[in-house]
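Peer 1: requesting a structural model of the entry that follows:
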Amino acid sequence: MDSPIKCLGKWFDSSLSDKANVERIRSQLQEGLKQIDKSALPGKFKAWLFQNALLPRLMWPLMLYEIPTSSVECLERKISKHLRRWLGIPPSFTSIGLYGRSNQLQLPLSSLVEEFKYAKTRLVVTLKQSQDSSIRNAGIETRTGRKWSASQEVEQAEKRLQQKDIVGITAVGRQGLGSSKITLWSSAGNMERRRMVQDEVRAAEEEDRRAKAVAMGAQGAWTKWTTTERKLTWADIWSYEPLRIAFLLRSVYDLLPLASNLHRWGLQDHPKCQLCDTTGTMEHILSSCTTALTHGRYRWRHDSVLQELADKLERERTKKRPRQKPQMIQFVKDKRRLKN
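Peer 2: From the prediction side, this is the model:
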C-alpha cells in the first residue's frame, strides 16, 4: 500500500493492475520527446535520438505491461507528429512513408506499433516454448486489448508458416530452380521458430501498410513505379541538408507545392501549369512540359548536372598525390636446386 514492489523488471502496486504503469509509460514518452525537442540539435539528429535512445527504453515496459494496442497507436501518433516536424515535412505526410519497409524510399525509422507487436509475439512464443512445464501449462495470457491479440497473431503466423512448408520453395521472377533456400517450419528448432514467427508478424504488418498505400491517390502513387528501392541510412541523412531531406520526401510522396497540389489544397484557383495550359503535375513539370522543352530548360538542367560532375572529376584528376615506390617482389630460390 505504501510503495510499489519491483519484481523481474515489473512494478506491482496494491491495485494489481497496469493502469499506473501505462500512465508512467505515456509520461516517459512525453518527457523524452520534450527533452529531445528542446535540444539545440538539427531535426535529423533529433530523429536519430528517438530511434536509438528513446525507443529502446520504451520497448521493455511495453512488452511487460498489459497495455492496449489502441493506446500504443495514440503514442505512435505523437511520435509521428514530432518526426514530421523534425524532418521538415507537412502534417499530412502519411506514416507509411515514415515506417514502411517496402517503399520506394525507406527511412531508418521504426514504428512503435510494429515494435510493440513484435515484442508481444516474442513474449507469447517464449512462454509457449519454455523448458519449464509449469510455465507452459500455467495458461498465462498476454492481453493487448480488443483491437489486436498477440496469441491469435502467433497462431495465424504458425499456420502461414505451415502452409509455406506445403507449398515449398517457389521461384520469383527470373530465379532458377534451387537458387533460393528457406528454413522449413517442420525442421526448425525453437530459436528458429521464434525468429520465423516474429518475421512473419513483421511481414503481416508491412502487408497492411502496403494495402493502405495502394488505396491512397497521391501519396500512394509510388506503388505503381518500376524503379528500384532506395534505403536511406543514417550516414546518408547526416550528409544531407535539411531542405534536401524534406524535398526528397515531398517529391516521392507528391507533396511539393505544385499547381495541381495547390489547387487540391484550396490555395490556387486553377491547376494549370504557369507555362502552358496543361495540368501542372510533378511528371509534367519535370519532363513533360512542351514550353520548357522548347525553351531549353530541361537541357540547361541536365547540362548543369553534367558540369558539376565534370568539375568534380577534373579536381580529382588534377589532385596531387604522393608517389609510391614500386614494391619489389623477392623471389626465393628452390632449395633442391641449390643442393644439386
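
Peer 1: C-alpha only now, for contacts and for neighbours.
Peer 2: OK.

Peer 1: wait, doesn't residue 135 sit right on residue 126?
Peer 2: No - applying CA atoms under 8 Å, one finds residue 135 not in contact with residue 126, separated by 10.1 Å.

Peer 1: element containing residue 22?
Peer 2: Using DSSP states H and E, residue 22 falls within helix 19-38.

Peer 1: please provide the structure for the following sequence as well, for comparison with the first:
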Amino acid sequence: MKYKQQKKAILLLADGTIFEGKSIGTDGTAFGEICYNTGMTGYQEVFTDPSYFGQLMLTTNAHIGNYGVNDDEVESDSIKISGLVCKNFSFNYSRVNAKGSLENYFENENLMAISDIDTRAVVSYIRDKGAMNAVISTNLDIESLKEQLTTVPDMNGLELASKVSTKNTYFYGDEDAPYKISALDIGIKKNILRSLAKRGCYIKVFPYNTTFKEMEAFNPDGYFLSNGPGDPSPLKDAQEVAKEIIKQNLPLFGICLGHQVIALANGIEIYKMHNGHRGINHPVKNIITGKGEITSQNHGFVVSKEAVEKHPDFEITHVHLNDDTLAGMRMKNKNCFSVQYHPEASPGPHDASYLFDQFIENIKGSKS
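Peer 2: From the prediction side, this is the model:
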C-alpha cells in the first residue's frame, strides 16, 4: 500500500474557527466559500461541475479517492472547485476502468486539498453558523491567513459565470438531428448537453454575455439557460435574453442558475440560503403529478417561493420536501419552465430526467 508523508495543514473559517488536518496534492493556499456535499459517490463529477467554481468543497462521505478517476466522468474541461476538504483520502484506488489516482489528478490540476479533518464537526458548525468564506493552507501563519481571508469577496453579488463560460460558440450533437437548441452557457455541465443530444437535439452553445439576436440567428426550435456558479443578480445580459425569449413565447427551459435568471427576468426575488442544497439525495415533490423525486442539487441561492405564489403569470411545479423551498416553476401563458435542481444528475438519480422529455414536448407543441 502506498504511503506518503503529508504536511500539516489547516482549515480556517472566516469567523476564526480552526480545524487541523494534512495536505494532499500541491502545497499552498486556497480560498473560497466553504460548502458541503452529502453525496456518497460521484466525486469527480462534483469537482468538475462549473457550478462549484469559487467554493471549497467539503465531502461528507468518509472516503474520497477510493475508486480513482476516469476521463468519462467529468462535467467540464477542468476541476472547478477551489479546494477540497475531506476525512479520509485514498492514495490507492481499486476500479478496473480507472485511468489514474485522484492524488495525481489533483497534482496535475494544481489543486490544494486537505484531509484528516473532522468533517462531521465542520458540517455541524457551518450548518448552524451558515455558509462562510474559508481558507485551506499548508502555511500555518494564522494571522497572515486571517488578513488574506478578509479580502476574499462574499458570494452575495458575486458574478462568476464569466469565469466558467465558453469563450467561443460551439456545437454539440448531430447536425441532422430533428431539433435545434440555442443554449446559453453560464456554467453548463456536459451531461446536460448529452441529455439533450440523445433526445434528438443539435445544440449551439453560446457565451454568457450573448444577446438574444445572436442566439436567434441559429433559428433554434428551443432555448436553454444553463446551471452555473455565483449570484444570478449581476447577470443582466442573461436576464435580457430570458425576457426576450419569454416575450416572443418561444420554448424555454432553465436549470439551476438559469432557473434563477428566469425568475429575476420577471421581477421575482431570489435570496442566498443559510447553507444551500448540495447532494444527490434531495427529496422533491412534483405538485402537478403528486409524485416524489429523489434529485441531485447544487445551489446556494434560491427563488422566493412566496414571490412566485404572488406572481400572476407563474405557478409552482416542484417543492423541496426538506425545507419547503421552491424547486420548480412554470409560466401559465408562456412556453417557459425551470427547475432549481439537476435532472441530468451526473452524479445522482435519474428520477427527474423526464424534464428533458417535457422540454422536447414543448418544442413539438410550439412547432405544430
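
Peer 1: superposed, what's their TM-score?
Peer 2: Laid over one another, the chains give 0.26 as their TM-score (TM-score structural alignment, normalised by the length of the first structure), with 147 aligned residues with a CA RMSD of 6.6 Å.

Peer 1: the helix or strand just after the helix holding residue 22 of the first structure - contacts with which helices or strands?
Peer 2: Counting by DSSP H and E, the element after helix 19-38 of the first structure in chain order, helix or strand, is helix 43-49. On a contact count with 3 or more CA pairs under 8 Å, 6 or more residues apart in numbering; DSSP states H and E, helix 43-49 of the first structure meets helix 19-38, helix 69-87, helix 234-239.

Peer 1: need those in JSON lines (columns: distance to residue 155 of the first structure).
Peer 2: Supplementary listing: those in JSON lines, determined by distance: least, CA to CA, whole Å:
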{"stretch": "helix 19-38", "distance to residue 155 of the first structure": "27"}
{"stretch": "helix 69-87", "distance to residue 155 of the first structure": "18"}
{"stretch": "helix 234-239", "distance to residue 155 of the first structure": "36"}
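
Peer 1: just give the number of residues close to the closest residue in space to residue 205 of the second structure that isn't next to it in sequence.
Peer 2: Closest residue to residue 205 of the second structure apart from its sequence neighbours, by CA to CA, 6 or more residues apart in numbering: residue 183 at 4.8 Å. Applying other CA atoms under 10 Å, we find 26 residues neighbouring residue 183 of the second structure.

Peer 1: over to residue 83 of the first structure?
Peer 2: Count around residue 83 of the first structure with other CA under 10 Å applied: 23.

Peer 1: over to residue 43 of the second structure?
Peer 2: Count around residue 43 of the second structure with other CA under 10 Å applied: 23.

Peer 1: buried residues in the helix or strand hosting residue 328 of the second structure?
Peer 2: Per DSSP H and E: residue 328 of the second structure is located in strand 326-331. Within strand 326-331 of the second structure, the residues that qualify as buried are 326, 327, 328, 329, 330, 331, counting by 16 or more other CA atoms under 10 Å.

Peer 1: cool, stretch 191-203 of the second structure as well?
Peer 2: Quick answer for stretch 191-203 of the second structure (16+ other CA under 10 Å): 191, 192, 193, 195, 196, 197, 199, 200, 201, 202, 203.

Peer 1: now the helices: where do they sit in the stretch 251-368 of the second structure?
Peer 2: Secondary structure of the stretch 251-368 of the second structure (DSSP state H, counting those that start in this stretch): helices at 257-265, 305-310, 354-367.

Peer 1: return the most buried member of those helices.
Peer 2: Ranked by mean neighbour count, the helices of the stretch 251-368 of the second structure are led by helix 257-265 with a mean of 27 (mean count of other CA atoms under 10 Å).

Peer 1: next, the angle from that one to strand 326-331.
Peer 2: 60 degrees (axes from the mean of the first three to the mean of the last three CA atoms, to 10 degrees).

Peer 1: so what does the longest helix along the first structure touch, helix or strand wise?
Peer 2: In terms of residue count, the longest helix belonging to the first structure (DSSP state H) is helix 190-215. Using 3+ CA pairs under 8 Å, 6+ apart as the contact test, the elements touching helix 190-215 of the first structure are helix 112-128, helix 150-167.

Peer 1: mind listing what's buried in the longest one?
Peer 2: For helix 150-167 of the first structure, the buried set under the neighbour-count rule, 16+ other CA under 10 Å, comprises 150, 151, 153, 154, 157, 158, 161, 164, 165.

Peer 1: that one vs helix 112-128, what angle?
Peer 2: Going by the same axes, to 10 degrees, helix 150-167 of the first structure makes 80 degrees with helix 112-128.

Peer 1: just the angle between helix 150-167 of the first structure and helix 190-215, please?
Peer 2: Using the same axes, to 10 degrees: helix 150-167 of the first structure against helix 190-215 is 100 degrees.

Peer 1: for the first one, same thing?
Peer 2: If you take the same axes, to 10 degrees, helix 112-128 of the first structure sits at 150 degrees to helix 190-215.

Peer 1: now what about helix 112-128 of the first structure, what contacts it?
Peer 2: Helix 112-128 of the first structure has contacts (CA atoms under 8 Å, 6 or more residues apart in numbering) with 55, 59, 62-63, 69, 72-73, 75-76, 135-136, 140, 142, 150-151, 153-154, 194, 197-198, 201-202, 205.

Peer 1: so which bits of it are buried?
Peer 2: Quick answer for helix 112-128 of the first structure (16+ other CA under 10 Å): 112-125, 127-128.

Peer 1: following element in sequence after that helix, please.
Peer 2: Immediately after helix 112-128 of the first structure, counting by DSSP H and E, sits helix 133-136.

Peer 1: which elements pack onto that next one?
Peer 2: Partner elements for helix 133-136 of the first structure (3+ CA pairs under 8 Å, 6+ apart): helix 112-128.

Peer 1: tell me how many other residues crowd residue 142 of the second structure.
Peer 2: 14.

Peer 1: that one: what's it in contact with?
Peer 2: Neighbouring residues of residue 142 of the second structure by CA under 8 Å, 6+ apart: there are none.
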